[in-house]
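1. sequence-free structure coming up:
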């Protein structure tokens, strides 16, 4: 797929060359919450002072761990999905044999059970229960004193007879997650009698937790199951239930040179919960120092503070730790604040007469007043140079599951463990051996390989592999493809139709606040089509123009750009695409994104080579410090490209 550069500029200033992200300290990102406050407004020392007994609590917990199994600490510090690590190779192999026996004996009445051993520490028991149920949703885990036993879950067996086995697995993972207000939708079912059976099963078995409802979409009827919001006076659960009362703890995470999902995977292992128990408002850069809000489920503030020193060893710090009543939703923020340093400034024209001060002032003022093209930045497409996320997303939209998995495992250059594991899988197709090579922190790859080992690498196995990833991870690849198309559409719109709104363009007809929310998936967006009279009278400005992200619920422009969208999708084999990937339970309604974005509260200072003398980073060239705010889903790197008129050196 051709990858056009972010080539359209709004201003015509000269710009300059420079280097960003020379160190993480040169790129600092701080989330701005929905109240307009920076999320790092307090520090971890303040929080620790509020918990003077933390050290003694930690000491008691360490003593407790020492009394349990010898490798318990290792378990807490590994990928908590991996049963080979949690149970040990011998017990995990027994469990694999046991699950095969359960499947072979399907339909028999005699119950068979397997003991997984004793786990004196309750947090380790929680790890085992959740990991076993996640990997094998058709199993039931029970505790007798400290011993954990597994057996076939009769409820799973009943649901699998009413729906597909894959749907039953996804449904039970959804029930286990217990996120209030979340929903699960079964595949369309045209049989009313059959739907009634599913309604009755869910209501009888999970009626206190969920509510069910049928809805019709495009003449097909489906059942949606929604978890009820938490009661103000929750009752204690049954004695044999392994789930504790749900609690949520909010905190601010400071990380350095770590991907958000990598940081979550490590924290989950340390705390003995699943990565899906963490919620956040947005993904943050890896090559940076970032501050972001997070909420973790089932962990108290005290237990989170117990692990401060372990987090710090991996370049993470936590602050503003406090109890909250609900998880954090993706996109629940106003934007991000950036503190950046651009080093080694040089003019584009070596023989130019204007100095760096004049070049910088002209560039910053232009972007402050006119903004920049609101492209999706390179982070949206993943860090890979051989295969990027949008290519994987395209294959998923075409439902070419085996091709998408091969792209997913395409290695980059280098001989690190993850690339060796990927090469081994593509060369041999042996998922089990590749899993042994894959580093523990590569959560996505390990989940996929475990599923491929269990179900094979054919079409059905690849579907199971994708379904083993959380929904947010699966849909990321589809959104990445749609973002690539949006970037190309922005280029085409400006190159062919110019820098003023024209007839057929789409503009936002709601409030300014609503415009900032148009990158969200809206059911009834307030979109207006520019008329010829409005074009002539210049009723609208370019910063009011919005472009659609492809999807099944968006309106396309009614001019050359609209035809371009249809031709572009057809070129990729998506001419008849409904933007639903039913086997993976993915739906892309589409959304709208402003063509232009503007930095707010922008300030800058230039340090000349003379002023930098004696500094360790002195290079003989000026450096520029920049600070500004951007709305959510806008990219600082794209803003810098407009300021500098240069491809960024990193």
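-> Sure, I can see it. No experiment lies behind these values; they were computed from the predicted model shown.
2. switch to C-alpha atoms for all contacts and neighbour counts from now on
-> OK.
3. what residues does the lengthiest strand in the chain touch?
-> Scanning the chain for the strand with the most residues, using DSSP state E, yields strand 335-347. The contact list for strand 335-347 (Cα atoms under 8 Å, 6 or more residues apart in numbering) reads 15-22, 26-33, 38, 356, 359, 619-633, 636.
4. what about versus this one:
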């Protein structure tokens, strides 16, 4: 078995043929990828590709955009965007509810709560007082209120008269105590403004706006923004603006309350399936463009798998909330970005990751030449190589594109930082500039050197959707641990989890090299193989596969072949080999500080159960053809029928066609054929 060192570590080959040199991806048309759907059809055929998963249902989303503009508070007479503290104080509610605590609680309880608040504020605002004195006035019971409407009226009235108090219900009893959020805000703005702001929050008038007094201290405004976003981010959105006198103030707008949707409404959700042809674009980058043009979120797009960047690719997609007609109307704008959409049709549900059989590849390898000087035996070298891979397959490594080719910091390094829950380091790695002075590198370098997310955002090209989302969030929430966590949460789930998967893929690559180096080609005791039920190696499988550890007797009798061996991709639901390879996994994770890792990052809503990946992959329907043009070569063939364009004169080129299962890499298959990096 041949082994070589490359940029991704030690690389093992499964066959012993010599191989040859050649180049791929000179042009994007040299590398064409076509998705094979779950019915076994290539998605470029509109008559057979349906792009939907009819046997899979999606749970109804509980939140949808509510109707905008003319919602009024059913309790009060104010209309949207008309909230002012003075008007709210003087104008009574229409339903007869009162803010007069002497009427609601009685005169005695009203006087008691006033004495409580005086003592509370004296002890809270005076650090010289003893803790014991403060505890005596820490909480006050207002009594029991069996009627639900009466309790609601008490809460509203107390909060209106004493915004610095927090009301708590325990069964039917209502108790009050100091509100720590009010205390925090009153340390940033005046106490009067804090009271008015909390009345504004309690009024809950959709789309209403509250404006703080002008503040020329940017650092101070940033602190106010961060507090409001952290504590009330689900209720309000904040923004600084400058008036005609060039004074800057913070405005706070109350968000619309999402409208809960019935099951009947859910069934009417609009989904449109289509085929996406893209060129020289990452799948996630293409989705960002599509979302921006259509005015929806990237998370509204679903797909079965991610496709190569430097290639022409065809794949099925489904978008939510967009009709086929809307997609057709934007066709011209899509084409400007290197995308062509076709086969628009309404479907009943989204796509799911892993809902495909694999991919078909049409590759052109240019300028073939032997590893040695003698070119006379090149045809036989190619034939031997292709036949070996057709029969024996190749080691199922993850390809370099899994980790980010040409990047200063590869994706698996970012994933490791996320698994360690070191959000600040993960952000700095993500925004580490590449070599050169391209606009993206300039923007990243500026952020790393200055920490100024706003200025870096202005420098970042509009095409870099992920980087812009990150920088926008860092500008809003800051560059500390909490701000960096929020920055990661600004990315769609599929983008966040990609980096964790990249780290686990790196570990798997190293594990398979270690397994082949130490245990060889034969199946050994403790190796893992699939049970009788089979199952898929990647996400989207219908049920967990049965994994069996090979026994000593099974090793002795040769019950299994190397093609049946699987290795675990790290996660919280996998078992590891019951031999030296299992020990290697534990040592490898320990070196990275993950010995106790549960492969969950709760703050980012990420969970990695792990899965099992076959050690070997076998291409299907593999065929090739050598073509030459002019110059008296041994094969005088015309290129008029070549699907991949004109070939270089006087040099042999190879057209290679094959199918691979999902998550297998054509570049890895080609490397086994050629015994070098293509």
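-> Sure, I can see it. Quick caveat, the model's predicted, so the values are computed rather than measured.
5. which part of structure 2 lines up with the longest strand of structure 1?
-> Across structure 2, the stretch matching strand 335-347 of structure 1 (TM-score structural alignment) is residues 358-370.
6. Repeat that for stretch 541-554 of structure 1.
-> Against structure 2, stretch 541-554 of structure 1 falls on residues 561-574 (TM-score structural alignment).
7. Determine how far the last residue of that stretch lies from the first.
-> When the termini of stretch 561-574 of structure 2 are compared using Cα to Cα, to the nearest Å, they are 22 Å apart.
8. quick one: that stretch to chain centroid distance?
-> Relative to the chain's own centre, stretch 561-574 of structure 2 is displaced by 25 Å; criterion: Cα atoms, centre = their mean, to the nearest Å.
9. And for stretch 460-474 of structure 1?
-> 14 Å.
10. go on, stretch 96-112 of structure 1?
-> Using Cα atoms, centre = their mean, the offset of stretch 96-112 of structure 1 from its chain centre is 36 Å.
11. Tell me the buried residues in that stretch?
-> The neighbour-count check on stretch 96-112 of structure 1 (16 or more other Cα atoms under 10 Å) flags 98, 99, 102 as buried.
12. Stretch 21-33 of structure 1 too?
-> Result for stretch 21-33 of structure 1 [16+ other Cα under 10 Å]: buried residues 21, 22, 24, 25, 26, 27, 28, 29, 30, 31, 32, 33.
13. ok, whatever residue of structure 2 lines up with the first one to residue 31 of structure 2 distance?
-> So the one you mean is residue 21 of structure 1. Counting by TM-score structural alignment, residue 21 of structure 1 lines up with residue 25 in structure 2. Residue 25 of structure 2 sits at a distance of 6 Å from residue 31 of structure 2 (criterion: Cα to Cα).
14. Please enumerate the shared neighbours of these two.
-> Joint contacts of residue 25 of structure 2 and residue 31 (Cα under 8 Å, 6+ apart) are 310, 311, 364.
15. If you rank the residues you listed by neighbours, which is first?
-> Taking other Cα atoms under 10 Å as the neighbour criterion, residue 364 ranks highest of these with 29 neighbours.
16. Helices along the stretch 401-550 of structure 1, start to end?
-> Remark: helices assigned in the stretch 401-550 of structure 1 by DSSP state H, counting those that start in this stretch are 401-408, 417-428, 431-437, 443-455, 459-467, 471-497, 512-516, 532-536.
17. So which of these is nearest residue 578 of structure 1?
-> Closest approach to residue 578 of structure 1 among the helices of the stretch 401-550 of structure 1 is made by helix 471-497 (12.5 Å; Cα to Cα).
18. Tell me, how many residues neighbour residue 538 of structure 1?
-> 14.
19. so what's it closest to, chain neighbours aside?
-> Spatial nearest neighbour of residue 538 of structure 1, excluding adjacent residues (Cα to Cα, 6 or more residues apart in numbering): residue 501 at 7.6 Å.
20. Equivalent analysis for residue 149 of structure 1, please.
-> residue 115 (4.4 Å).
21. where exactly do the strands run in the stretch 201-350 of structure 1?
-> Counting by DSSP state E, counting those that start in this stretch, the stretch 201-350 of structure 1 has strands at residues 210-217, 220-227, 248-256, 278-280, 289-297, 316-324, 335-347.
22. now the stretch 501-650 of structure 1
-> 506-508, 527-529, 545-549, 580-581, 586-587, 591-594, 596-597, 600-607, 623-631.
23. what does the fifth one rub up against?
-> Contacts to strand 586-587 of structure 1, defined as Cα under 8 Å, 6+ apart, come from residues 471, 474, 475, 579, 580, 581.
24. ok, average deviation of that strand from structure 2?
-> On superposition with structure 2, the mean distance recorded for strand 586-587 of structure 1 (mean Cα distance after the TM-score superposition for structure 1) is 1.4 Å.
25. so that strand matches what in structure 2?
-> So strand 586-587 of structure 1 is aligned with residues 606-607, judged by TM-score structural alignment.
26. do the same with the longest one
-> Using TM-score structural alignment, strand 623-631 of structure 1 lines up with residues 653-661 of structure 2.
27. With the first one instead?
-> In the comparison with structure 2, strand 506-508 of structure 1 aligns to the range 528-530 (TM-score structural alignment).
28. Distance from the chain centre to that stretch, please.
-> That offset, for stretch 528-530 of structure 2, works out to 30 Å (Cα atoms, centre = their mean).
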